[in-house]
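Colleague: What shape does this take:
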Amino acid sequence: MKNFNGKILFLDRSDINTDEIIPAKYLTELTKAALKPYCLEDLSLPGFDPKKDIAGKSVIVTRANFGCGSSREHAPWVLECNGINIVIAENFARIFRQNMFNCGLMAISLEPAVIDELFKLFAGTDATLTTDLENKTFTVSNAKTSKVYPFTIGEFDLELVKAGGWVSYADSKY
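Modeller: Below you'll find the predicted structure:
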């Protein structure tokens, strides 16, 4: 199972698409690791510099419709290669969301008001997230405050996460 704890990268925008997560011109790379330097390269967001802002982050908190656009596994792969194993958003493009779980990553939807609160309390700080899978909660903390947030995850998606993805899950079951 992957690590679902760490520092948070806040991306304050909706509709971040798979071309922004990993530009199509890199889809011919032969390994997942070769994708690593191009993560979020084309994301247009004031003040965001992928070369500086991604390093050391394990969690993304963003707005609605994350992963829209082309249905490619490369988008979760490039996040995984960069150590980002969990994305929290208002909602996700359906195929992107399932590709995350198939890779053993987590795509967790929270209500817009909760996402707003996360941005208000923690964006722009050195915020960290700790995941308690058994109790289905996150604890988000910075130097000033700490808050626990419940989340939901389907039982099958949870099994995929615990197994490390679809391939490992299938190997253990079939």
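Colleague: Every contact and neighbour count from this point should use C-alpha atoms.
Modeller: Will do.
Colleague: hey, where'd the helices end up in the protein?
Modeller: Across the chain, reading from the start of the chain, the helices by DSSP state H fall at 18-21, 50-53, 74-81, 94-102, 112-122, 155-163, 166-173.
Colleague: Take these and lay them out in CSV including mean neighbour count and distance to Pro37.
Modeller: As requested, the helices of the chain are exported to CSV (neighbours: other Cα atoms under 10 Å; distance: least, Cα to Cα, whole Å):
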stretch, mean neighbour count, distance to Pro37
helix 18-21, 23, 11
helix 50-53, 12, 8
helix 74-81, 24, 9
helix 94-102, 21, 19
helix 112-122, 15, 26
helix 155-163, 18, 25
helix 166-173, 13, 25
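Colleague: What is the neighbour count of the nearest residue to Ser58 once chain neighbours are set aside?
Modeller: Spatial nearest neighbour of Ser58, chain neighbours left out: Ile84 (4.1 Å); criterion: Cα to Cα, 6 or more residues apart in numbering. Counted with other Cα atoms under 10 Å, the burial measure for Ile84 works out to 28 neighbours.
Colleague: Also this sequence, please, to line up against the first:
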Amino acid sequence: MKPVSKVEGRAIPFGRKNIDTDVIIPAAWLKTISREGLGEGAFETIRKQEGNIFDDPEYAGASILIAGDNFGCGSSREHAAWALDDMGIKAIIAPSFSDIFSSNAFKNGLLAIPLPQEAVDRLMEVAKTDPITIDMESMSVTTPFQDRFTFEMDPFRQQCLMNGLDEIDLTMAKSDAIKTHENRVDAEQAWLRPVAA
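Modeller: So this is what the prediction gives:
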């Protein structure tokens, strides 16, 4: 996982509430175990509508998505986080997130930033013309107009995201202790060793 200390740039002012994982990445795209190429299927049903915001050149290359309440509800598909990442989204700002989506986002290095509806409404306006900055160290979202909105995040998640640590990295950091334990068990319980044929 790549460290994330700051995300800045244009944001897509999407704003819809109750966007479930089937809208984020339709079931037809779930036949793959690869993360690559899923961005093409992200928001496919919305992208089929003429004039949709995801294909608006104004937001090409946007790294932030501003959404409505209860983002990522529905099934537990991790493909939703993969699809957002593959389309270039590094952070989602919304009033609330599904617990499972929030967990999947964290495990894939995506920022799921909860802010009050008033702050989201203001950021939706700013996103139409100007960039937004998310700073993980100060736990704040700012705009060029001196807006500053602070958010809360579990300190463990904050540190993992800022240091690029996923569950495998955290386990590997304990490799010396694991090896010591394995050697001790091997010495104390030799009868568990496999018998050579």
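Colleague: Let me see the TM-score of these two.
Modeller: Once superposed, chain against chain, the TM-score is 0.85 (TM-score structural alignment, normalised by the length of the first structure); 169 aligned residues with a Cα RMSD of 2.2 Å.
Colleague: before we move on, back to that, mind putting the helices of the first structure into TSV with distance to Thr145 of the first structure?
Modeller: Listed next are the helices of the first structure as TSV, based on distance: least, Cα to Cα, whole Å:
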stretch	distance to Thr145 of the first structure
helix 18-21	30
helix 50-53	22
helix 74-81	27
helix 94-102	30
helix 112-122	8
helix 155-163	29
helix 166-173	36
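Colleague: nearest to Asp132 of the first structure, of those?
Modeller: For Asp132 of the first structure, the closest of the helices of the first structure is helix 155-163, at 12.1 Å, according to Cα to Cα.
Colleague: Next, the mean deviation of that closest one compared to the second structure.
Modeller: After superposition onto the second structure, helix 155-163 of the first structure sits on average 1.6 Å from its aligned residues (mean Cα distance after the TM-score superposition for the first structure).
Colleague: residues in contact with the nearest residue to Glu125 of the second structure once chain neighbours are set aside?
Modeller: Once flanking residues are discounted, Glu125 of the second structure sits nearest to Pro13: 7.7 Å by Cα to Cα, 6+ apart. Taking Cα atoms under 8 Å, 6 or more residues apart in numbering as the contact definition, Pro13 of the second structure lies against Ile53, Leu65, Ile66, Ala67, Leu123, Met124, Glu125, Ala127, Lys128.
Colleague: if we go to 6 Å?
Modeller: With contacts taken as Cα atoms under 6 Å, 6 or more residues apart in numbering, Pro13 of the second structure has the following neighbours: Ile66, Met124, Ala127.
Colleague: now Thr18 of the first structure
Modeller: Counting by Cα under 6 Å, 6+ apart, Thr18 of the first structure touches Gly67, Gly69, Ala75.
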